[in-house]
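Asker: Need a 3D model of the following:
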Amino acid sequence: MDMTIAKFAAAGGVGVETIRFYQRKGILKTPKRLEGGRRYGAEDVRRLKFIRQAQTAGFTLEEIGELLELDAGEDRERARDAAKARLIALETRIAELNRIREALERLVAECSSGQSGPCPILKSFGL
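Answerer: All right, here's what the predicted structure looks like:
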């Protein structure tokens, strides 16, 4: 594979500015400029897809950088610990979202159209 930045971005399902952002953050390498511009290969696409998958799983760019450092080694314990920490954070966020959903469900039930007076939804938000 010998791709321009535009083709590289398309292969990873991102925009060119995203590639440049990742390069500024140090999680994607900036290839040397050759005649005709910078060129990207299969390994670059693999790394970009890894970054996108890790973001989908909720990892921050800093955490992704740490995972990418582990990619070269065999430190399964650190990779597992990072994934466990992300899992705990996700479970905490899910519990928080469930509490919010339950509160909104209660407010919706309290705000039936047949009642008079201020709407409990608006009142709960301080109106």
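
Asker: Could you use CA atoms for every contact and neighbour count after this?
Answerer: Noted.

Asker: Relative to E105, how far out is K25?
Answerer: Going from K25 to E105 by CA to CA, to the nearest Å gives 41 Å.

Asker: list the buried ones in the helix or strand harbouring R24?
Answerer: Element membership for R24, per DSSP states H and E: helix 16-25. Neighbour counts over helix 16-25 (16 or more other CA atoms under 10 Å) mark 19-20, 22 as buried.

Asker: I have a second one here; can you model it like the first so I can compare?
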Amino acid sequence: MNIGQASKQSGISSKMIRYYEQIGLLETVHRSDAGYRLYSKEDIDDLCFLRHSRDLGFSSKQMKELLYLRKNTNRQSADVKQLTQEHIETLNQKIAQLQEMVDALQNSFDNCAGDDNADCAILEDLGQAR
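Answerer: You can find the predicted model right below:
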């Protein structure tokens, strides 16, 4: 199947598929005599795997490692679990940082009168943060 069909089946844009191939995340696909990319069912499975991995926030480097582990029949599940645990820890750190941001903004928001007065606690708090 061609890149448009692969895009539709995998949910990944044609541009992103080309990018994944360029950075070595996706193995070089076969080409027709005319030079068009031809995707196999295995390629589509890989693309779907990559899309789901990306949706879960894995980096390109992590996705490459996961795809390698997926294809390596001699893999150890401990390797996959370790990589996933590290990703979970990173996500939890990001969640904590985002929650701190929400708390700070909520505090400023709660202290802003939101009326016709020019005084604004939000702007004051933003100006004091360093």
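
Asker: tm score of chain vs chain?
Answerer: Comparing the chains after superposition, counting by TM-score structural alignment, normalised by the length of structure 1, produces a TM-score of 0.89; 125 aligned residues with a CA RMSD of 1.8 Å.

Asker: re earlier: have a look at how far, on average, the helix holding R24 of structure 1 is from structure 2.
Answerer: Superposing on structure 2 and averaging over aligned pairs (mean CA distance after the TM-score superposition for structure 1), helix 16-25 of structure 1 comes out at 0.6 Å.

Asker: Show me what that helix is packed up against.
Answerer: When contacts are defined as 3 or more CA pairs under 8 Å, 6 or more residues apart in numbering; DSSP states H and E, helix 16-25 of structure 1 packs onto helix 5-12.

Asker: in structure 2, what residues pair with the helix it packs on?
Answerer: On the basis of TM-score structural alignment, helix 5-12 of structure 1 is assigned to residues 3-10 in structure 2.

Asker: Mean per-residue distance, that stretch versus structure 1.
Answerer: Mean deviation for stretch 3-10 of structure 2: 1.0 Å (mean CA distance after the TM-score superposition for structure 1).

Asker: ok, and what's touching that stretch?
Answerer: The contact list for stretch 3-10 of structure 2 (CA atoms under 8 Å, 6 or more residues apart in numbering) reads 12-14, 17, 37-39, 44-45, 47-48, 51.

Asker: how far away is the aligned partner of Y19 of structure 2 in structure 1 from S124 of structure 1?
Answerer: Mapped onto structure 1 by TM-score structural alignment, Y19 of structure 2 lines up with F21. Separation of F21 of structure 1 from S124 of structure 1 (CA to CA) stands at 40 Å.

Asker: ok, now E102 of structure 1?
Answerer: Distance of E102 of structure 1 to S124 of structure 1, given as CA to CA: 14 Å.

Asker: Likewise for R76 of structure 1?
Answerer: Distance from R76 of structure 1 to S124 of structure 1, counting by CA to CA: 47 Å.

Asker: Counting neighbours, what do you get for the residue nearest to L25 of structure 2 when sequence neighbours are not counted?
Answerer: What sits nearest to L25 of structure 2 in space, not counting adjacent residues and going by CA to CA, 6 or more residues apart in numbering, is K64, at 5.4 Å. Residues near K64 of structure 2, counting by other CA atoms under 10 Å, number 19.
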